[in-house]
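Q: Here is the input, now give the coordinates:
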Amino acid sequence: MTDTTTRKKQQARAPVASPWADAPARAEQREAKRDAVLSTAAQLFNERGFHATSLDDIAARLHVSKPTLYYYVKNKDEILLQCVRRGLTMTLEGIEASRQAGGKAIDQLQACMRVYARIVTMDFGMCLIRVGDEQVPADSRKELRRLKSSIDQEFRRLVAEGVKEGSVAECDPKMTAFVIAGALSWIGRWYQPGGEYSADEVAEKCIATLLAGVLRHPAPMLVP
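A: Below you'll find the predicted structure:
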């Protein structure tokens, strides 16, 4: 047999697949499946409540067996913790991006309000609002409350800077920040996809009301 014939036969053989060659792909697939578990769980928590949702419910909606879930999560408490943490992280990252964009305090404040209002209409953000952090495992509650406090502090800072630059009326920044965050958070309680307004329209209308107030401002009196 010639060397040329031997080489052709070797080239024709299918290469042996290495079980380690696709490790990054397997890791990505596992993460994608874990994300699907968390997203589905967040949807069910929002629809039924945390206590009324079981691992069987989550598995059924994903069309997998309950034991399959344990490849990606430890238990229902961990699922809730990760859902709430993701909602908080999304909010903080969005607020930070708004701050990095620069501009006047009032511009940054409005951008942060849009971020917050939009996220609470998403699965993880809605879960953050609809499922209280008292339902999160006790050892994680402190961390989540610290993250929530970071959101509050950012709103306070922007309100105070807005007062200083003259774009926001004189007020108690702490109280005003509570009102803003409280009003926008409540969107996550009552918003339903497919309603009269889209999520963006809801956000804009609520923000416009908060910024303008509800009282009609009288026209200025003309001085004769």
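
Q: going forward, measure contacts between C-alpha atoms and count neighbours the same way
A: Noted.

Q: so how far is T40 from P173?
A: For P173, the distance to T40 under the criterion CA to CA, to the nearest Å works out to 37 Å.

Q: Kindly report the same for K164.
A: Relative to T40, K164 is positioned 44 Å away (criterion: CA to CA).

Q: same check, this time on G87
A: Separation of G87 from T40 (CA to CA): 14 Å.

Q: Also F124?
A: Distance from F124 to T40, counting by CA to CA: 10 Å.

Q: for comparison, sequence B:
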Amino acid sequence: MIADQLGMHKATLYHYIDSKESVLYQCLVMSFGDLDDVITKTEDRSVPVLQRLRLFCRSLAMAQNSDFGRCLVLVGSRPLDQEPSGEIRKFQRRLDATVRALVTEGIADGSIKPCDPALVSAMLFGALNWVPRWYSEQGKLGIEDIVNAFIDMLTLGIATSKR
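A: Okay, the predicted model is just below:
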């Protein structure tokens, strides 16, 4: 389909790319590349932890629901397990570690109720990973509305009154 869109033969296209997986991997890089900066911002302890968690969630959701981000979420990472030395899995573990660290920090400073950071992370990614499957631009809610509602439900559910 890509070759057809570009008006070239498949063989010509494969001269420039290694495989379909390479295209998918580049989609991931284009969509999620900004998250490295966001992860760095989540380490700024001068900003309240729940605010940093909201920033992370919003950035992740926007990346997942971009044209390229949807590719990874809808196809899944399995085709990319062998792409450059497991970079996808490393990236996913880094995202998970970021959420767990924020929740752990919030529990320690009293702004988050005692809970299992791994479960909070699983819930967060489980919810956000499904949005590209059912979201429609023609729906009554925009992606920002959905993301804000999800983040509110998450942060209000785990926050203490201290926030």
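
Q: the more surrounded of F124 and T40 of the first structure?
A: When F124 of the first structure is set against T40 and neighbours are counted by other CA atoms under 10 Å, the residue ahead is F124, at 29 against 19.

Q: What's the match for that one in the second structure?
A: The equivalent of F124 of the first structure in the second structure is F68 (alignment by TM-score structural alignment).

Q: residues in contact with that match?
A: For F68 of the second structure, the contacting residues are C27, L28, M30, S31, taking CA atoms under 8 Å, 6 or more residues apart in numbering as the criterion.

Q: Which position in the first structure pairs with the first one?
A: Yep, that's C27 of the second structure we're talking about. Using TM-score structural alignment to pair residues, one finds that C27 of the second structure aligns to C83 in the first structure.

Q: So for the second structure, which residue is the most central one in space?
A: By CA atoms, centre = their mean, the second structure has its centre lying nearest to L60, at 3.5 Å.

Q: correct me, but that residue touches L35?
A: Yes. Distance between L60 of the second structure and L35: 7.1 Å, which falls inside the contact criterion (CA atoms under 8 Å).

Q: Superpose on the first structure and give me the mean offset of the longest helix that the second structure contains.
A: Ordering each helix of the second structure by length in residues (DSSP state H) puts helix 87-109 first. On superposition with the first structure, the mean distance recorded for helix 87-109 of the second structure (mean CA distance after the TM-score superposition for the first structure) is 0.6 Å.

Q: so where is that helix in the first structure?
A: Across the first structure, the stretch matching helix 87-109 of the second structure (TM-score structural alignment) is residues 143-165.

Q: before we move on, what about stretch 147-154 of the second structure?
A: Alignment note (TM-score structural alignment): stretch 147-154 of the second structure is matched to residues 203-210 of the first structure.

Q: Using the aligned residues only, give the average distance of the matching stretch to the second structure.
A: If you overlay the two and look at stretch 203-210 of the first structure, the average distance to its match in the second structure is 1.4 Å (mean CA distance after the TM-score superposition for the first structure).

Q: picking that back up, and the residue nearest to the centre of the second structure, how far from H15 of the second structure?
A: For L60 of the second structure, the distance to H15 of the second structure (CA to CA) stands at 33 Å.

Q: cool, R52 of the second structure as well?
A: According to CA to CA, R52 of the second structure stands 43 Å off from H15 of the second structure.

Q: on that earlier part again, which SSE is the match of F124 of the first structure in?
A: Counting by DSSP states H and E, the element that carries F68 of the second structure is helix 67-75.

Q: Ignoring the adjacent residues along the chain, who's closest to the match of C27 of the second structure?
A: Setting aside the residues directly before and after it, C83 of the first structure is nearest to F124 in space (CA to CA, 6 or more residues apart in numbering), at 5.6 Å.

Q: if I look at that neighbour, how far off is R141 of the first structure?
A: Noted for F124 of the first structure: a distance of 17 Å to R141 of the first structure, by CA to CA.

Q: Now check the first structure for the residue matching I39 of the second structure.
A: The pairwise alignment with the first structure assigns I39 of the second structure to I95, based on TM-score structural alignment.

Q: Having no further points to raise, I will conclude here.
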